[in-house]
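Student: Okay, here's the prediction I keep looking at, along with the sequence it came from:
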Amino acid sequence: MPLLLAPAPAPALRSVLGALGSPTAVREAPVSALRTHQGPLSPDHPLPVHVWDDISRPGGTPHTRLAGWRFLVRGGERAVATAEARLTPDGWTFARFCGGPYVAATEQALAQAEALTAPLQPRLLSVPELYMLTLWLHHDTASDGAEGLPAAGDLLVPLAPAPPGIAAHRPQRLADLLPRLTLRLAPAPLLREPA
């Protein structure tokens, strides 16, 4: 079943296209694969990036906020980087190019998700408290991608590198993964010195 991508806001896409069309922005990018790529570069697979703040809050419902849109930057057959657009008081603007392991991990997770049978809307969900990024496969395919909360039946695919104890690239229902995430954030018990 093909994934149902939410369309990125047109100004966000334009800001990324402007950066990709700027020799200076590409030449000064901190991503060597982007700087050294020969040939055209194009944005692909727009994904809204949601941040899950305060995941360790007990008894609370998941609270996320839209942080921007991330595009895989294709150079030929593969992604060589990502490009991000952020919403500012003046509108959408290009934020940065990124490289590193999350580029290939995002591409791999999207390929895994394509093999699933249910229609799902892909998003990215960042969990800053755990230094973790997941592909969030949202059940509401009609939503615009900028809103909505993770639901118990949504699937999360932790991207590599994942935190210790969390399997990378293993799709898991939010309801199953959430207890393990909150356990990882629980304070360690204080050790008492022997009397």
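Tutor: Sure thing, it's come through. No experiment lies behind these values; they were computed from the predicted model shown.
Student: going forward, measure contacts and count neighbours with C-alpha atoms only.
Tutor: Will do.
Student: where's the residue most central in space within the chain, which helix or strand?
Tutor: Taking C-alpha atoms, centre = their mean, the centroid of the chain lies closest to residue 124, which sits 2.7 Å from it. Take DSSP states H and E as the rule and residue 124 turns out to sit in strand 121-127.
Student: picking that back up, next up, the contacts around the residue nearest to the centre of the chain.
Tutor: 47-50, 133-136 (C-alpha atoms under 8 Å, 6 or more residues apart in numbering).
Student: gap between it and residue 145?
Tutor: In this view, residue 124 and residue 145 are 10 Å apart by C-alpha to C-alpha, to the nearest Å.
Student: Spit out the residues that contact the two alike.
Tutor: residue 48.
Student: C-terminal to the strand holding residue 124, which secondary structure element comes first?
Tutor: Assigned by DSSP H and E, the successor of strand 121-127 is strand 132-138.
Student: Second structure for comparison follows:
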Amino acid sequence: MPLLVPPAPAPALRSVLTALGSPTAVREDRTPALRVLPGPFTAEAPLPLHVLAGDGRPGGPPLTRLAGWRFLIRCGGRSVAVAEAVVTADGWAFSRFSEGPYVKSTEQALAQAESLPTAYQPRLLSVPELYMLTLWLHGDTAADPAAGSPAPGDPLVPLAPAPPGIAAYRPYRAADLLPVIGVRTAPRQLPGPLLGSPA
């Protein structure tokens, strides 16, 4: 069943298209592929990018926040980079272009998700503390893509490269993967003073 990709906010898409069409609109250098390839470039597969901001209350949903929208930049029938737009006090603004393994792994995970028997709203969920990015397949396809948290049954598909011990491209139930992430991102407690040692 096809993924129901939500439309990106029009100003977010406009900011990315403006950056693609006008190198002077970009403060930092374009990525190597965007400098070398002749184009034309298109911005496709808009995905809301959420950041895991905490575990929430015990037994409650995890806390997430919308960080922006990410677009796959395609040229010649393949994805060559990603572009991000972020919300600012004045509205949406282009943030950056980037390359790297998450370009191809996002494309691969989306293709894999298209073959699932259930319809999902695709999103991205970032876990900065683990340098981890997952394709979050939200079960409520009519939900506001900028809001919400993973439901227990929502599949989370880690993109490659995934942290050690977590398989890339394997769909995990959010209820199974998020506790593992929580353990890995929890602050480490230093042991208390040993008996007989100075405090």
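Tutor: On my side now, so go ahead. Every value quoted in this text rests on a predicted model; they were computed, and no experiment measured them.
Student: quick one: TM-score?
Tutor: Overlay of the two chains. TM-score (TM-score structural alignment, normalised by the length of structure 1): 0.91; 194 aligned residues with a C-alpha RMSD of 2.2 Å.
Student: Quick one, which of the contacts of residue 124 of structure 1 are buried?
Tutor: Neighbour-count burial (16 or more other C-alpha atoms under 10 Å) applied to those gives 47-50, 133-136.
Student: Same list, these, but as a markdown table with distance to residue 15 of structure 1 please.
Tutor: Putting those into a markdown table (distance: C-alpha to C-alpha, whole Å) gives the following:
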| residue | distance to residue 15 of structure 1 |
| --- | --- |
| 47 | 15 |
| 48 | 15 |
| 49 | 16 |
| 50 | 19 |
| 133 | 23 |
| 134 | 24 |
| 135 | 23 |
| 136 | 24 |
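Student: for structure 1, what's the longest helix?
Tutor: Scanning structure 1 for the longest helix, with DSSP state H as the assignment, gives helix 101-114.
Student: That one vs structure 2, average distance?
Tutor: Once fitted to structure 2, helix 101-114 of structure 1 is off its aligned match by 0.6 Å on average (mean C-alpha distance after the TM-score superposition for structure 1).
Student: buried stuff in that helix?
Tutor: Across helix 101-114 of structure 1, burial judged by 16+ other C-alpha under 10 Å covers 102-106, 109-110, 113-114.
Student: One more: stretch 62-79 of structure 1?
Tutor: 62, 64-75, 79.
Student: Which two of those residues have the greatest separation?
Tutor: Farthest-apart pair in the buried residues of stretch 62-79 of structure 1 is 62 and 75; separation 36.1 Å (C-alpha to C-alpha).
Student: Now residue 185 of structure 2: closest residue in space that isn't a chain neighbour?
Tutor: Nearest residue to residue 185 of structure 2 in three dimensions, chain neighbours excluded: residue 129, at 6.3 Å (C-alpha to C-alpha, 6 or more residues apart in numbering).
Student: pretty sure the one you found is touching residue 182, no?
Tutor: No. Between residue 129 of structure 2 and residue 182 there is no contact under C-alpha atoms under 8 Å: 10.3 Å.
Student: ok so, going back, if I look at the residue nearest to the centre of structure 1, how far off is residue 102 of structure 1?
Tutor: According to C-alpha to C-alpha, residue 124 of structure 1 stands 11 Å off from residue 102 of structure 1.
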